[in-house]
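> Quick one, what's the 3D model for this:
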Amino acid sequence: MSEQNKRVVLDYVDAFNRADLDAVCELFAPDALIHGALGWGGIEAARPVWSDLMRCFQISLEVDAVVAEGDSVAVRYTERGRSVASFRGGPVTGREYEMIAMEWFLVKEGHIKRRWGARDSAAMFRQLGLPFS
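Here you go, the predicted structure:
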């Protein structure tokens, strides 16, 4: 089961890197709960946040490590991106960023039921030359 769950999470990474929002969302169970630096909620709360992040920062996740045991999968990434569109009314700087990010997933029956994300958004915004509020 651990290897199958790891595959679900790696499919999430692949879809995120392709900026395929529909494919990302399809990997989550309808009642999934998503916790992140910009808030928490169901897929309806996460979808617009992910859309903005993909569109504004062209985020790329490089998997540095992945551990799977039972229903749990933990991933450490090097996250990279660039300011290419206005994020929540802020300026476009064209600057790039790089940071470490981590996510923990609970996968059941081939779908992500819970996702917790940890990233240093303040460092990201500092590197991009954007105000952090």
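
> only C-alpha atoms for contact and neighbour calcs from this point on.
Fine.

> Need the residues that contact stretch 60-73.
Outside stretch 60-73, the residues that touch it by Cα atoms under 8 Å, 6 or more residues apart in numbering are 1-3, 5-6, 9, 13, 16-17, 74-81, 104-108.

> one more, for comparison:
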Amino acid sequence: MAVAIDWLDAYRAGDIEAILELYAEDAVVHCGCGAGVKTITSREALRAYWVDRLRDYPAGKLNDLNCSQDGTLISYNTRTGVVSVLLAFDAAGRIKELNCSPSH
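Below is the predicted model of the structure:
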């Protein structure tokens, strides 16, 4: 759960370098926050995703945080509504997979 809080704190601060440090080298992001689901698989694409994300969907306050058998589920407010994110971690505690979508 600590990494999930660190992730949200870095996101809210707009600190792209701190965000990227939390991801494993082979991390995969599945984002359903726009039209369709976008899958990001390379470090370059992950950086570009976060540049856009920080500009278009800045994170606000924490809405909810829970552990699940698949990882940590975190939800937070954005200017467009609440977003839910499932974070899965590798053995080193780095984010190996992120799945996000608007909460309904």
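
> Of the contacts of stretch 60-73 of the first structure, grab the buried ones for PyMOL.
Once 16 or more other Cα atoms under 10 Å is used to decide burial, the buried members of the contacts of stretch 60-73 of the first structure can be selected in PyMOL as follows:
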select buried, resi 5+6+9+13+16+17+74+75+76+77+79+80+81+104+105+106+107+108
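
> In helices, which of the contacts of stretch 60-73 of the first structure appear?
Secondary-structure check on the contacts of stretch 60-73 of the first structure using DSSP state H: residues within helices are 2-3, 5-6, 9, 13, 16-17.

> closest to residue 43 of the first structure among the residues you listed?
Of all those, residue 16 has the smallest distance to residue 43 of the first structure: 14.4 Å, by Cα to Cα.

> quick one, what contacts that closest one?
Residue 16 of the first structure touches 24, 54, 59-61, counting by Cα under 8 Å, 6+ apart.

> Compare those with the second structure and list the overlap.
Of the contacts of residue 16 of the first structure, the contacts whose aligned counterparts also meet in the second structure (both residues aligned by TM-score structural alignment, their matches' Cα atoms under 8 Å) are 24, 54, 59-60.

> Tally up the residues packed near residue 28 of the first structure, please.
Residues lying near residue 28 of the first structure (other Cα atoms under 10 Å) number 23.

> do the same with the one 5 residues further on
Neighbours of residue 33 of the first structure under the rule other Cα under 10 Å: 20.

> and if you look at residue 49 of the first structure?
Applying other Cα under 10 Å, we find 15 other residues in the vicinity of residue 49 of the first structure.

> Does it fall in a helix, a strand, or a coil region?
Under the three-state scheme (DSSP: H, G, I helix; E, B strand; the rest coil), residue 49 of the first structure adopts helix.

> Distance-wise, check it relative to residue 40 of the first structure.
When Cα to Cα, to the nearest Å is applied, the distance between residue 49 of the first structure and residue 40 of the first structure equals 10 Å.
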